[in-house]
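Build the 3D model from these lines:
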Amino acid sequence: MSDHTQKIISPVDGSVYAERPIARDAEIDAAVSSARAALPEWRAVPIKKRADYMLAFLDALVAMNDEITVELAWQMGRPVRYGGERRAAEERVRAMAAMAEEALKPYVPPETPGFRRYIAREPLGIVLVIAPWNYPYLTALNTIVPGLLAGNAIILKHAVQTLLVGERIDQAFRRAGLPKGLFHNLVMSHEQTEALIRSGRIDHVNFTGSVAGGRAIERATAGTFASLGLELGGKDPAYVRADAKLDHAIENLVDGTFYNSGQCCCGVERIYVDAGVYDDFVAGFADLTRKYVVGNPLDQATTLGPMARSSFADTVREQIAEARRKGATALINMKVDGDRPGSPYLAPEVLVNVDHQMEVMREESFGPVVGIMKVRDDEEAITLMNDSPYGLTASIWTQDMERAAEIGARIETGTVFMNRCDYLDPHLTWTGVKDTGRGTTLSKYGFDALTQPKSFHLRAV
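Model prediction:
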């Protein structure tokens, strides 16, 4: 890669799909100055009017969806049959626009005669969004939309693998007529990004990516007093209890494991199954997994495309090989064209006879592989689910809602699901614990993360 450009190497065929010049330092400086200058006028715009801009932006983005779907296949390998990220983007943007006024209204404490007291929520200022490639629209919009609704300006630095996403978002805001200066899409190097954070000109940083990347971001913010939102690694567990509706659990957990070739922040990476239903669950899970069609994501018949990069696929291959050396059994062993070391094309795999001495049960895989373990009871399942440095989501498959809530209260995670997985509800907060990160997006609490409380204590004399 040239020092002056960034290239998208397509996982479809290894070609250079697009190449863009890296921003000059003067361009970055001008973008920050423009964003700062736009803030006072934007703060004066009523929230309802800001929401109208967001809905017009959404309409513009949706109008491009056919092209976006093909671009995503070329950039990161998701099959075109899934139609991009349109449906979830619509749900989230509409939900955040609808809840903004209520979420951002002042808090008024109990009345005291002769006083007017309230806490207003003021924008932080300039928000830097550093977005990942795996769900390149959704992860960016999680902060961009509430950030603008709350009165901030946004600078987006998108992942190299999905550079065109930033351009599409910029186009949609232009078509929506968003006032000048409030949104900037910048192609920056890691060094430029860190320098911008260290400059003290950024008020909040939202980063989705690796644990190592999160530590680098945190180091860069040191001393600037910028606030921080980090969503980092994950190793999300599922627990199938003896009373689970088995066909429902199998269907949803196979999809939750392998959708997007397993490249989901909240994808299922390890499954614990009650001994009483273990054999039936494993048999059904393996049978359904064998129905995946691995191939070119531009083909409507393909249900599992390539991973975004060959190095990611090789990491999963190494985890599978290590697990097998330690005694794991691979159930699928599917032969597909192109599945070899150094290729992003990777068949789905299900491993049994696994334990927590194996990387595949401890370290993030972020690919189409899952380990399934037999457990005696709830206590063993809880212990194993918590035996991880990460905590984003966990799912419990049962027909006992009270018991699911009791188990969920003991799991170290940001979100507890019952009888579903791999989904973000925009009315619930999206957060992680342990090495998965800090901060929150979505829900009314997502607005809290993008604003500063300001107290008013007014006395009549």
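
hey, let's count contacts and neighbours off CA atoms from now on
OK.

would you list every one of the strands in the stretch 201-350 of the chain?
Per DSSP state E, counting those that start in this stretch, the stretch 201-350 of the chain carries strands over the ranges 204-208, 227-231, 236-240, 268-274, 329-330, 349-352.

hey, which of those strands is tucked in deepest?
Scoring those by mean neighbour count under mean count of other CA atoms under 10 Å gives strand 236-240 as the most buried, with a mean of 28.

which residues are contacting stretch 42-56?
93-94, 97-98, 100-101, 123, 145, 148-152, 176-178 (CA atoms under 8 Å, 6 or more residues apart in numbering).

between those residues, which has the most around it?
Leu149 (31 neighbours; other CA atoms under 10 Å).

Apart from its chain neighbours, what residue comes closest to that one?
Residue nearest to Leu149 in three dimensions, not counting chain neighbours: Arg50, with 5.7 Å by CA to CA, 6 or more residues apart in numbering.

Tell me which helix or strand Lys49 sits in.
Using DSSP states H and E, the element containing Lys49 is helix 47-63.

got it, and Asp3?
Short version: Asp3 belongs to no helix or strand, going by DSSP H and E.

which one is His356 nearest to, not counting chain neighbours?
Nearest non-adjacent residue to His356, counting by CA to CA, 6+ apart: Arg362, 6.3 Å away.

tally of neighbours for Ser311?
Neighbour count for Ser311, taken as other CA under 10 Å: 14.

residues contacting the nearest residue to it once chain neighbours are set aside?
Nearest residue to Ser311 in three dimensions, chain neighbours excluded: Gly342, at 6.8 Å (CA to CA, 6+ apart). Residues in contact with Gly342 (CA under 8 Å, 6+ apart) are 310-311, 313-314.

compare with the first, here's sequence two:
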Amino acid sequence: MTATIQLISPVDGRIYAERQCADVAQIEQALAAAATAQAQWKRRPLNERAAFCSAAVDAMLAMKAEIVPELAWQMGRPVRYGAGELRGFEERARYMIGIAHDALTALEPTPIAGFRRQIKREPLGAVLVVAPWNYPYLTAVNTIIPALMAGNSVILKHASQTLLVGERFAEAMRRANLPEGLFQNLLLDHVSTGAVIASGRVQQVNFTGSVEAGKVMENAASARFLGMGLELGGKDPAYVRADANLEHAVENLVDGSFFNSGQSCCAVERIYVDQKIYPEFVERFAELTRQYVLGNPLDEATTLGPLVTPGAAFFVRAQIAEAVAQGATALIDPQAFAADVPGSAYLAPQVLVGVTHQMSVMRDESFGPVVGIMPVNSDDEAIALMNDSEFGLSASIWTHDLAAAEHLGNEIETGTVFMNRCDYLDPALAWTGVKNSGRGVTLSRLGYDNLTRAKSFHLRHEI
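Take a look at the predicted model:
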């Protein structure tokens, strides 16, 4: 019997959508079609690929009115912020289309008489994109558009929590008249996903999700020599130096901690503040946090929606309770947020002080609206604490001193260093992580390297 997936909305706990998973025959058909379509697609001139991809972006944006409330129902993001994801989707897609010519142009070493030498970028074949629910358009587009631009076919396996996003991608590609089989959206269970990876019929897997799921992906790919791009989360730190613009730092770090209810791999989850400004920083931070409006994400007044599931909220509540039991102080009264009901997906934001690195809330990824704040006495202490983590996705430094930020950035074990901003992906820069935050690169020119292989031409034309 074919498995069925139910999308349970965090808004009210009801079934929002229900679909059947692809069966063995459908998966086989998709893999065969992907190979056939890719063999022809890779021969199309780059400007033709760009025209198709640009048309797909246009088609997706044309569905904005349906997509924004659909996102709220699927994963809980307030409708007032839904259009922002589509703006980011467009920015990344158009940037990667725009740089494709330069990124994919053959490299030519210093000329040698009688020879023509080149390093060309060849497409890999079929690329499997396993996308998460928390930023379902942004994370998927990071690979989908550049993979197509590079001459690959794409199979998208979206998270069951946002399965309608996969259907939106498929519809956008259909409206753009992409060749049949070149892009396919498959609803797969875990077993079928592993089987596709292990089949040898895909040549690259780009996955965004948990560390444990990433290990499962790698095990499925063992002995297949597949390319693996893994973004596996974070526990991203911020360091506020004594010379920081306090108002700017507070405003942006509150947003970086609680936007999307903290459900972001690069959300700020721990903050270290110079002792000299620590009391004022904490006071301002807590006061701004209290201004959030927790409620139904379909309401325009809501600024903080529910977590994706009651289970996710339970985990964060448990982290907070454990920290308080171990001596931390919670600065936000949950009772001030009427929608915060124990057992539900609705959870008030929380700010913890008196925290230590012996507490789960400062070690383990929370993926929810909670942040711990610690005072530090020096740059060296801040660096040591920032690096005291199994993760390394992004880190932010808040200071007026550019030289100091660059120096500190060189010492922090992370994929991206921010100065006076956080929780943002610049498509011109490599998005990558270290340690258990994963490996591989998306976005920027380097993102194309993970979606192509080098092919050398050593041609002696004078004999």
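
Any idea what the TM-score is?
The TM-score (TM-score structural alignment, normalised by the length of the first structure) is 0.99; 460 aligned residues with a CA RMSD of 0.9 Å.

picking that back up, in the contacts of Gly342 of the first structure, which residue is surrounded by the most others?
Ala313 (26 neighbours).

Identify the spatial nearest neighbour of it, chain neighbours not counted.
Excluding its sequence neighbours, the residue lying closest to Ala313 of the first structure (CA to CA, 6+ apart) is Pro344, at 5.4 Å.

Neighbours of Ala23 of the first structure, how many?
16.

from memory it sits against Leu186, does it?
Yes. Counting by CA atoms under 8 Å, Ala23 of the first structure touches Leu186, with 6.5 Å between them.

SS state for Gly200 of the first structure?
coil (DSSP: H, G, I helix; E, B strand; the rest coil).

typo on my end, Phe417 of the first structure
Quick answer, by three-state DSSP: Phe417 of the first structure is strand.

Now do the contacts for the closest residue to it other than its chain neighbours.
Closest residue in space to Phe417 of the first structure, ignoring its immediate chain neighbours: Ser395 at 4.4 Å, by CA to CA, 6+ apart. Ser395 of the first structure is in contact with 237-239, 416-421, counting by CA under 8 Å, 6+ apart.

does Ser395 of the first structure belong to a helix or a strand, and which?
strand 393-397.

how far out from the middle of the chain is the very next helix or strand once past that strand?
Downstream of strand 393-397 of the first structure, the first helix or strand assigned by DSSP H and E is helix 401-410. Distance of helix 401-410 of the first structure from the chain centroid (CA atoms, centre = their mean, to the nearest Å) equals 25 Å.

Same check on stretch 9-22 of the first structure?
The chain centroid and the centroid of stretch 9-22 of the first structure are separated by 23 Å under CA atoms, centre = their mean.

Outside of it itself, list whatever touches it.
Applying CA under 8 Å, 6+ apart, the contact partners of stretch 9-22 of the first structure are 4-8, 73-77, 161, 187-189, 296-297, 306-310, 344.

Closest to the centroid, which residue in the second structure?
Geometric centre of the second structure, nearest residue: Thr139, 4.6 Å, by CA atoms, centre = their mean.

counterpart of it in the first structure?
Aligned by TM-score structural alignment, Thr139 of the second structure pairs with Thr139 of the first structure.

can you pull the contacts of its match?
131-132, 208.

Equivalent analysis for Leu446 of the second structure, please.
103, 430.

What's the match for it in the first structure?
Using TM-score structural alignment, Leu446 of the second structure pairs with Tyr445 in the first structure.

any idea which element that match lies in?
Going by DSSP H and E, Tyr445 of the first structure is in helix 443-449.

check the fit of that helix onto the second structure and give the mean distance.
When the second structure is overlaid, helix 443-449 of the first structure sits 0.3 Å from its aligned residues on average, using mean CA distance after the TM-score superposition for the first structure.

From the chain's centroid, how far away is the helix or strand that that helix is followed by?
Next along the chain after helix 443-449 of the first structure, taking DSSP H and E as the criterion, comes strand 451-459. Taking CA atoms, centre = their mean, the mean C-alpha location of strand 451-459 of the first structure is offset from the chain mean by 33 Å.
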